[in-house]
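Asks: sequence? don't have it. structure:
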């Protein structure tokens, strides 16, 4: 698994890549000059990442066929010398682990052990024993005794991987058994803190949605360990391991679009590198194909079709080509899937996924996709740490990402290094200036707002956020109604006392496309992207500019609403029309009856869309709107289907209700399908539904089907 397998070393592109690996390894070997303060002159100690990485590269060239150095004893001896030299001067028993704990307990020992295992007996008993003792010092067994602190989620999987490598190094069956048994706390669903949630959320660092970072590491580590110990006495048989397989489609697939992983679940890593979202998507795809080898036939078939679809649609960074320079094993598995005509490429699914426990939502329709990032009393505004993402302050203030046809690099190509961080699309913000890295690190930037979430029937959704501005007095009530060809966006009771303007950013696209605005008719259009409709007649501010970072310049078209300095009760209504043409935008703006705003206040926000049979209301408090009433704060989505039936999706976004009564002023003959949380239903001239224990549903939607 470490070296790579499953490919013909004589076939291209493997032959060229393996020869290149051999050349790099030879260069490292020839340049190695062990000294008191370094192993290579250009990498002064401690060099916790680069020096062990070079040793592992050399060991891979020794172990793999076709490198020109396969089985080369002098290369293996150089690796052994390098490992021991580094172990004696840096990674030595009793050394002070300065810096990040992760390097000493996961990153550095993982690479050193990988290299040691790959060269096998070339690392003498004395040297392997000394490395064992160093690893035991920094990663003692007690690290796996308690599932808490930094020994949870992805970190626990990595620690178990280190422990298993340590077992292999010295043929220690007890350590192998510990490495496998200590994985068990990772598998079950969690209700708080780090791990997988039933709604598909994955949290790390307590407050950060992280499928694109630590979640991907968890998936990769588990897929690897399942493969390594399969068929051995230590095979993973914990019945809760099925959660990992279920999360492929419940947690990871919803946040991967056309082969890239959406930045809304990548924490502080969003600006780490250009096209990092595509690299994360490849990593998830690689893990899924590897995990498929341990899955059921039905799961394997679905996953291979899904990954083939991702790879087929990713034109920004073609997945197979990119895999040549990263993971030859993944390249081989992906190439086999792409070449197999019996495996059809799955289309992007259509529907809505609301992950209430992580304050995230993803909406898919033919030709476009949107993702929403919010903050709540349990999910931070943003994460910064280790100097990364110092200006991500407002990414949780209702940032609305969206991708249309051909827009796969919209947030990939230097977006984070050049975008105005005070004007992220969809957000409502105080323009008060903030310091880099403002607020607590590692995601501990949670606002007090509890009403964050919404209701969905799996196709459409009403989502809301009681927003408290980051390090400001700004407050707002924001709602999004996700439909077929539009997202209706409402804001109400927007206030602030910071002495600066408050703005709502309708959009901020990385493009130099033609922007057309018709203030009188209440619409704007961005050529090749989509349209915007402002039915309330608000003035739309626009700016087309070039923005530069240290090395690149990118064009932006920004559209926003200026609520003025210290607003007291400002609001907004606008429609986002992804992919709409200019004519379609103009037509929608002229069709004033297409959607009706039922309410837009601090108590209630709701809309009605007759053509879709939809009535949707976010009740910030108990109240009534559009024929719906609720006895407590909740979200309600009603869809009349045109066949004499209707569905009502109801949720408790605050997650604190013991009882809720929802009334619909509509004649109903019968309840066709109930819900486990539905306690009673009264039909007749009106429909009255009483739900109990909704707080236990984790913000999920309870759906009831009725006959009208």
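Replies: Done, it's in. Keep in mind it's a predicted model, so treat the numbers as computed, not measured.
Asks: make it CA atoms for all contacts and neighbour counts henceforth
Replies: Will do.
Asks: okay, now residue 564: neighbour count?
Replies: Counted by other CA atoms under 10 Å, the residues lying close to residue 564 total 15.
Asks: try it against this one:
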């Protein structure tokens, strides 16, 4: 055991913490905070006695024993073997994590190992470890705060605070001033804040980060009996529940949830699947921590979170898998989309205790739906709280609870605030990643997501029902598919270098430049970590369960600013290929149009219609028909009417219908790469996949080219052959307008990219605009939106016999004009929202 370092020596140089400004509401509140927290992480006698929690208890005990063994083997400058301290902030944070894991095992009911359960010697050893870390590696803030700010302001504080909560009684007896000392140091390390506290004007104190920091400060306040700290932390945390209004930003914060269900972190990164789920989990933990106290959350908070789940999370979860388009740099991690959803499920399970009965039933039904459709069994041992495990088990075992999705069976969602689109049908889901001068093209950071360059340039993911998505997407997709050949991407033919290859480290360093490039500077964010595009056009409209999206493909801001002489000479930038793109999302098809494809540097370019991975042993069949009427199979280049890819091993098929005359290249290549090519800290594990590709080449030169095709999920050959006679037709495909018609659905949809009026079938459209019209029975329904987000109005004329308005959204005006009916939507400050009007015959003559 470590020799005991007297607390008096540690605390003699510390200052007295200021007294709380507000009187304590109740000492019972503070005790309840701590008891609730211990229940969350350690469980209760009742929960831990359930047989389904046994594996969780075993895992907690096994981890603690491993940490104690590492403590025994520690060398000089280590608290745990293999974690040398002094220059690595991640090793220091990990050392605090290991202490927490040991402490947790001593406080977890149901662990009957006498070497752990309530073992005061082990608990004293943890306290000694806290003292030793503070005296040698944490307490001197002139020596600390190197590397990544997150470890100092969030990671270490979270682990140290939880350990102090678990061992509060033992610390009070053994080192009574240790908690106050640690809290003062944690305040001192909150350098991105203000005066050792949260600063809501700080770009670092937003979203999930703010929830983490404030949860820590609530617990610290409970430990110290400091109600002023608690009240301030709760007040700060409540700001994450406010829906972000981009036209009235509070504290300049763009991070958080938007009206359309979007979630943004890091100011411009679509992040529902990573930071969003972290925020969800932390907020639910706060609800549980405050339960039974005078600070307890009200029903309105649960209602807000219900909205997050219905409009934010449910659309991006497909059969238990978190979609790639909302995971930022986390797409390169080996953690699967199924595990990501596991964290969401735990939060939902916990919320059922606090929701109104109808909402609780909806939550329980959704939990059961996820379990019934997921191709991977959710392991509740992964839940952070043992208490959540029996609750989850009870939901699954309750035959009175139906399995029901929070999504309707057919749904099209335009997450225009974060430049993403999701289209869902029974049998498949289509997810599209766009970007703009508002939203980042990608996120790279900390040696993660090393080759991200085209992930926001119209990359899309077609998820097929019944498929194990680990075999189709996830880290292995990015490992084996070329970063230049992501499905949906038009890219120049060139080789790019990763940030570590360019600069020999995880960031670009130039603190003497006027932009002050350091690891955590705003310039690093702007130009290296998550650069935005330079295009203003990225958006779309939805009409019921149909959708249209459009984007002008652009250079990123780094390339543009390098041309303006703003960036240093040694800062490397890459120019993009230009393109105008549209996606029309229907029932059985997703139609893709591309026009104005040209490379300003004269390079060749390639559009990847699809890239799909499969196990090397899977039985793959590739069939099709050439435009000359001949049959097609296998690989090569030809002009095709249609193509079908079928994977018998996965039980999946995708069809491709080519709506114009193009040379199409079909390939299958066995690729073996290490997962470290996309993330340096991934295990150096080789992955072998067959990579199927469908692509169209664009020769370098000054003449723009165009392309039109449709993806047909789960298609059979007979269905693909039927497209020769319709129902799809391309009405326009150039740099001014892209439009299609589906005769069987009665749908016309268009994107207009100019500020001049354009025509598509019965529609005349004043652009820029996104429009869908559907004629069904005797009604004509039109949806329109402003994909630039800066127009005051958008206008559409339905030509022909004038129609009268049946229903219309607020802000929509319908008038009769010679030769048709004009629809004008007030899009001022609508932020890409769709406006809908339904028209019928019968306007008075």
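Replies: Okay, I see it. The model shown is predicted, which means the values in this text are computed figures rather than measured ones.
Asks: mind listing what the residue most central in space within structure 1 touches?
Replies: Centroid-nearest residue in structure 1, with CA atoms, centre = their mean: residue 265, separated by 2.4 Å. With contacts defined as CA atoms under 8 Å, 6 or more residues apart in numbering, residue 265 of structure 1 is in contact with 208, 209, 210, 211, 212, 213, 255.
Asks: Among these, give me the pair with the biggest separation.
Replies: 208 and 255 (14.6 Å; CA to CA).
Asks: which part of structure 1 lines up with stretch 158-165 of structure 2?
Replies: Counting by TM-score structural alignment, stretch 158-165 of structure 2 pairs with residues 110-117 of structure 1.
Asks: before we move on, what about stretch 736-743 of structure 2?
Replies: Using TM-score structural alignment, stretch 736-743 of structure 2 pairs with 603-610 in structure 1.
Asks: before we move on, the earlier item: per the alignment, the residue nearest to the centre of structure 1 pairs with which residue of structure 2?
Replies: Using TM-score structural alignment, residue 265 of structure 1 lines up with residue 326 in structure 2.
Asks: ditto for residue 417 of structure 1
Replies: Match for residue 417 of structure 1 (TM-score structural alignment): residue 479.
Asks: got a list of contacts for the helix or strand hosting its match?
Replies: Secondary-structure element containing residue 479 of structure 2, defined by DSSP states H and E: helix 475-480. Helix 475-480 of structure 2 is contacted by residues 331-334, 336, 470, 612-613, 671-675, 677-678, 687-689, 691 when judged by CA under 8 Å, 6+ apart.
Asks: Likewise for stretch 157-172 of structure 1?
Replies: Under CA under 8 Å, 6+ apart, the answer for stretch 157-172 of structure 1 is 105-106, 109-110, 113-114, 116-117, 128-129, 132, 135, 139, 144, 151, 173-176, 178-180, 182-183, 186, 218, 221-222, 225.
Asks: that older thread, from the contacts of helix 475-480 of structure 2, which would you call buried?
Replies: Buried members of these, scored by 16 or more other CA atoms under 10 Å, are 331-334, 336, 470, 612-613, 671, 673-675, 677-678, 687-689, 691.
Asks: Which ones among those residues lie within helices?
Replies: Among these, no member falls in helices (DSSP state H).
Asks: contacting residues around the closest residue to residue 421 of structure 1 other than its chain neighbours?
Replies: Spatial nearest neighbour of residue 421 of structure 1, chain neighbours left out: residue 391 (6.3 Å); criterion: CA to CA, 6 or more residues apart in numbering. Contacts for residue 391 of structure 1 (CA under 8 Å, 6+ apart) come out as 421, 436, 437.
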